[in-house]
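[1] Just the structure for this:
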Amino acid sequence: MTGRRLSPAALPAVMLLAVPVVAAVAGPFLAPAITPPDGAPYTIGGGHLLGTDRTGRDVLGLLLRGGPSALGVACCAVAFACLAGGLLGLAAATTRHRWIDEAMMRPVELILPIPSLLIISVVGVGWRGRPEAIAFAVAAINVPAVARLIRAAALDAAGGPVAEAMRFQGESRARILLGHVGRSVLPVAAADAGTRVPYAVFTVAAANFLGLGLDATSPDWGVTIAASREALLIQPWAVCAPAAMLVMFTVGLNLLADRLLGARERPRTTKAAGR
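    Here you go, the predicted model:
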């Protein structure tokens, strides 16, 4: 059995994605060993590779310590939203009773028009400084949209001949829901998650930038950008370095998702064309 090799076309995406991911995973362990003590505010050089911020903290140290909150909160929120919204959408698509479908999806449609900034503002003001609160707000924003998308993608499979045959044979509802219908919507769910993670990263960064998330002393990349934005021309690294991390992560993840999904669909297209 041979493993699949990553396409060379995906290497730029992997390289872009690797920088912020490695910084988020290994950065907190490396920061104390490779960053010098705090210095004067907004300095460049003097032993500080990327200079210092407005309070004299080493920018490289902030960059290495700020990844877990910047990326981890968003990824956890999207994972929860995909799980909860996906199960809700699958359950609505596979139910045999229209009133159950309506009872599940009507609240979803009521939540969808609520502006995301309003939800984040309410949660952020009530539980300021707690990353789990922002994660909950971002998940709450995404669950309705995920549920609606998965339901629409699962309707054909849920009402198709395979699902009917499984019901006729006495298969359990869980097996039909997860074993057949769930597998049929995996490409759609993967493509959707690939776009939601970058959006969630920027949502978390925006919440921290607006002061609705973590406090101003946090090394989070969004907080760092907000704290030093007024000195962009004096100390550009304090803003550009964390911003570059966010951009590399979002662009790299989108490119990688496109490559992987394209590689998965290409053999099917080729096989169908050869018939």
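[2] going forward, measure contacts between C-alpha atoms and count neighbours the same way
    OK.
[3] what are the ranges of the helices in the stretch 101-250 of the chain?
    With DSSP state H, counting those that start in this stretch as the criterion, the stretch 101-250 of the chain has helices at 116-126, 131-158, 161-168, 173-174, 183-184, 186-209, 221-228, 237-273.
[4] Would you mind pulling the contact partners of the third one?
    Contacts to helix 161-168, defined as Cα atoms under 8 Å, 6 or more residues apart in numbering, come from residues 157, 173, 176, 180, 181.
[5] Go through those residues and name the one nearest residue 46.
    Nearest to residue 46 out of the contacts of helix 161-168 is residue 181 (Cα to Cα; 60.1 Å).
[6] Spit out the contact partners of that closest one.
    Residue 181 touches 90, 154, 157, 158, 163, counting by Cα under 8 Å, 6+ apart.
[7] Throw those residues into TSV and include distance to residue 208 and neighbour count, thanks.
    TSV is the format used below for the contacts of residue 181 (distance: Cα to Cα, whole Å; neighbours: other Cα atoms under 10 Å):
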residue	distance to residue 208	neighbour count
90	33	26
154	36	27
157	41	21
158	41	25
163	46	21
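[8] Tabulate those in TSV, adding columns for distance to residue 262.
    Converted to TSV, the contacts of residue 181 look like this (distance: Cα to Cα, whole Å):
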residue	distance to residue 262
90	25
154	21
157	22
158	25
163	27
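[9] how about the nearest residue to residue 222, chain neighbours excluded?
    residue 205 (4.3 Å; Cα to Cα, 6 or more residues apart in numbering).
[10] Based on its surroundings, how many neighbours for the one you found?
    29 (other Cα atoms under 10 Å).
[11] Please provide the structure for the following sequence as well, for comparison with the first:
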Amino acid sequence: MEYPLKKNQPVVVKEEKALTPFQVKLRLFLKNKLAVTGAVIVLLFILLAIFAPLIAPYGIREQDLTKRLLPPSGNNWFGTDDFGRDIFSRVIFGARISLWVGFFSVLGSVIVGSFLGILAGYYGRWVDTIISRIFDIMLAFPSILLAIAIVSILGPSLQNALIAIAVINIPNFGRLIRSKVLSVKQEEYITAAKAVGMKDSRILFVHILPNSLSPIIVQSTLAIGTAIIEAAALGFLGLGAEAPNPEWGKMLADSKQYLVQAPWTLIFPGLAIMLTVLGFNLMGDGFRDALDPKGKH
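    Next up is the predicted model:
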């Protein structure tokens, strides 16, 4: 039952608490169902990688030749490979390798690429010319061929594959941060910082870099998925992880001759790659929509 207001009774209006910029971006991200789905997929694989020893029913090197190439069953959910090893256990542990390569290769690309991009965009002139030409030369080569060349020089191994993937992605981050710096350095607060005699290093890393993080976050998320594919490609070619490490690309290479006889040996590592990359791509799209100041929300 509603009671009418008495005469001269003050009307109390509840003021909504203002949201912080972070809360606004988070709310926009959570409204994107595909982005949330991608985040759930990525979180699932991260948890599988962290708790792999507790989840995996068998050891990754545990062989039983009497059970080789068995189809999926209650004892072996994803079947067994040509050495009788449990594919489910190896796929779970493979998440550790793929995510490790993806995260740290992109981290290296971000650090080096952002540093070079900031220098090129802020100082311009000959510094910009030299760095930009280096980026152009690197981008002139197909990324996977450049990665193969680097691994061939350094020697086939998982660590060298990580280095190669980090190197081939440096120009992408460098050019991205350069373009952002070119616009940010024209802002009035940067001009004011220069006017009061602030050091270039402080201007670059305290004022310009934090205001250039949005595109880096989006590109980093998308680049992790790409790095996982590149690591799988190098592993498939025998230039990445070495046996018996359960790297997804290496698992595909070892099982390609059993495509007709035992297709599950390829299907499940391939699905793991597909789902992980899909998760990062959906997250990247969600971050782009949430962090884009010009987006229509």
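[12] Who's the closest spatial neighbour of the one residue sitting closest to the centre of the second structure, skipping the chain neighbours?
    The second structure has residue 224 as the residue nearest its centroid, 2.1 Å off, counting by Cα atoms, centre = their mean. Excluding its sequence neighbours, the residue lying closest to residue 224 of the second structure (Cα to Cα, 6+ apart) is residue 102, at 4.8 Å.
[13] The equivalent of the one you found over in the first structure: what's it in contact with?
    Mapped onto the first structure by TM-score structural alignment, residue 102 of the second structure lines up with residue 74. Contacts here follow Cα under 8 Å, 6+ apart; on that basis residue 74 of the first structure touches 135, 138, 197, 200, 201, 204.
[14] Quick one, which of those residues are buried?
    Buried subset of the contacts of residue 74 of the first structure (neighbour count, 16 or more other Cα atoms under 10 Å): 135, 138, 197, 200, 201, 204.
[15] what do we get in the second structure for the last one?
    Put plainly, it is residue 204 of the first structure. Residue 204 of the first structure maps onto residue 231 in the second structure, by TM-score structural alignment.
[16] and what of residue 104 of the first structure?
    In the second structure, residue 104 of the first structure lands on residue 131 (TM-score structural alignment).
[17] for that match, what are its contacts?
    116, 117, 120.
[18] List the members of those residues that persist in the first structure.
    Contacts from the contacts of residue 131 of the second structure that recur in the first structure, judged by both residues aligned by TM-score structural alignment, their matches' Cα atoms under 8 Å, are 116, 120.
[19] out of the contacts of residue 131 of the second structure, which are inside strands?
    Of the contacts of residue 131 of the second structure, none are assigned to strands by DSSP state E.
[20] now, among the contacts of residue 131 of the second structure, which is nearest to residue 157 of the second structure?
    Using Cα to Cα, the contacts of residue 131 of the second structure come closest to residue 157 of the second structure at residue 116, 27.3 Å.
[21] isn't that closest one right next to residue 176, touching?
    No: at 10.7 Å, residue 116 of the second structure does not count as touching residue 176 under the criterion of Cα atoms under 8 Å.
[22] and these two? which has more neighbours close in?
    Higher neighbour count among residue 116 of the second structure and residue 176: residue 116, with 23 against 18, using other Cα under 10 Å.
[23] Next, the angle helix 131-158 makes with the strand or helix carrying the match of residue 102 of the second structure.
    Following DSSP states H and E, one finds residue 74 of the first structure within helix 73-94. Relative orientation of helix 73-94 of the first structure versus helix 131-158 (axes from the mean of the first three to the mean of the last three Cα atoms, to 10 degrees): 30 degrees.
[24] returning to that earlier point: distance of the match of residue 104 of the first structure from residue 175 of the second structure?
    Look at residue 131 of the second structure and residue 175 of the second structure: by Cα to Cα, to the nearest Å, they are 9 Å apart.
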